[in-house]
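Enquirer: structure for this input, please:
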Amino acid sequence: MEQKRTLRVFLAVSLLCALANAYPQYQAVIPNGSSVPNPCNTSQIAQGVGHINFQGTGPLNPFGEDFKAAGKQWTTDLCDMDSDGDGRSNGVELGDPECVWSQGETPARTTDLSHPGFDEATVSC
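Expert: Presented below is the predicted three-dimensional model:
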């Protein structure tokens, strides 16, 4: 229990201290990239979808690693992946369940989004 509390304090301090360093151009390269909810507070937007820190700094989360491996572009393979292992593909989580979205278009779905880099059922906030 103490370890969990320590982790929460660490995450909170990290979030407070982090500068918003997200690269906004990457938000435009994935469907609904500027609308992905922060899994720790769904009333907030995750500024850095590919990072462990939701502000977009520091180490990459599993989606960020997969995005990097895909050449930092939205591909059918990246869309079909389940980066966070929650049973939903990245495309389903980001509103492109058919993997047909192209940059500049409106995704098939713009609501009921979830974070492709964190399994919301198991993330510790």
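Enquirer: switch to C-alpha atoms for all contacts and neighbour counts from now on
Expert: Fine.
Enquirer: stretch 74-81: which residues count as buried?
Expert: 74-75, 78-81 (16 or more other Cα atoms under 10 Å).
Enquirer: in three-state terms, label the residue sitting nearest the centre point of the chain for me.
Expert: Centroid-nearest residue in the chain: V49, 3.1 Å away (criterion: Cα atoms, centre = their mean). With DSSP: H, G, I helix; E, B strand; the rest coil as the basis, V49 sits in coil.
Enquirer: that one against N32, yeah?
Expert: No. Contact criterion Cα atoms under 8 Å: V49 and N32 do not qualify, at 10.4 Å.
Enquirer: compare with the first, here's sequence two:
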Amino acid sequence: MRRLACRGIPAWAAVCAAVALLWAGPAAATEFDMALLPVAAPNLCLTCHTVTAPSAGNAPLNLFGVDFLANGRLWDSNLAQLDSDDDGCLNGVEVGDSDGDGNPDGNVTEQAGNPGVADECGSGSLVDEKAWGTLKAMFNGG
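Expert: Have a look, this model is predicted:
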């Protein structure tokens, strides 16, 4: 009786390779998606997910993650102007890019809050979110 093989690769090795690729997929997608945001720290994966280390079968999305996915996995002014978690703070302000142009506001190096978790709207020392977006647009020539 002859064993099945995929061009010199045993069938079990091909199955193992396929499983490994599927297992790595969600983590790679999360890193790719984080790179699309102008500021990802300190929330990192928690910006979109409800768990700190998403993996295969364990990557539920929070409200911002659902909106990010519905927006085609794109950070833009449409997503920045939403308040995904309904905490009274626009996503753009919480992420640190109030107008959604892909560039952090001023000296912002960390998210002011988590756009997917209500009641995390930052320290309270933020400039009014709509005024900041207008000021940023004036100085950026837009």
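Enquirer: tell me how the two chains score on TM-score.
Expert: Remark: TM-score between the superposed chains equals 0.62 [TM-score structural alignment, normalised by the length of structure 1]; 90 aligned residues with a Cα RMSD of 2.3 Å.
Enquirer: trace the residue nearest to the centre of structure 1 over to structure 2, please.
Expert: Here V49 of structure 1 is matched to T47 in structure 2, going by TM-score structural alignment.
Enquirer: got the contact list for S14 of structure 1?
Expert: By Cα atoms under 8 Å, 6 or more residues apart in numbering, the contact set of S14 of structure 1 is N53.
Enquirer: let's see 10 Å
Expert: 8, 53, 55, 57-58 (Cα atoms under 10 Å, 6 or more residues apart in numbering).
Enquirer: list only buried entries from those residues.
Expert: 53, 55, 57-58.
Enquirer: which one among those residues gets closest to A121 of structure 1?
Expert: N53 (17.7 Å; Cα to Cα).
Enquirer: list the buried residues of the longest helix that structure 1 contains.
Expert: In structure 1, taking DSSP state H as the definition, the longest helix is helix 2-17. Within helix 2-17 of structure 1, the residues that qualify as buried are 11, 15, counting by 16+ other Cα under 10 Å.
Enquirer: would you tell me what the next helix or strand after that helix is?
Expert: helix 24-27 (DSSP states H and E).
Enquirer: contacts for the helix or strand just after that next one, please.
Expert: Remark: after helix 24-27 of structure 1, the chain's next helix or strand is strand 37-38, criterion DSSP H and E. Contacts with strand 37-38 of structure 1, where a contact means Cα under 10 Å, 6+ apart, come from 43-49, 53-55, 112-115, 118, 120.
Enquirer: which residue ranges of structure 2 form helices?
Expert: Under DSSP H, structure 2 gives helices at 11-36, 63-70, 77-80, 91-95, 129-139.
Enquirer: of these, flag the one that's most buried.
Expert: helix 91-95 (a mean of 29; mean count of other Cα atoms under 10 Å).
Enquirer: tell me the average deviation of that one from structure 1 after fitting.
Expert: After superposition onto structure 1, helix 91-95 of structure 2 sits on average 0.3 Å from its aligned residues (mean Cα distance after the TM-score superposition for structure 1).
Enquirer: who are the packing partners of that helix?
Expert: helix 77-80, helix 129-139 (3 or more Cα pairs under 10 Å, 6 or more residues apart in numbering; DSSP states H and E).
Enquirer: run the last query once more with 6 Å
Expert: Packed against helix 91-95 of structure 2, as judged by 3 or more Cα pairs under 6 Å, 6 or more residues apart in numbering; DSSP states H and E, are no other helices or strands.
Enquirer: now it: how far from the chain's centre is it?
Expert: 12 Å (Cα atoms, centre = their mean, to the nearest Å).
Enquirer: residue range for it in structure 1?
Expert: The aligned range for helix 91-95 of structure 2 is 90-94, by TM-score structural alignment.
Enquirer: alright, that wraps it up for me.
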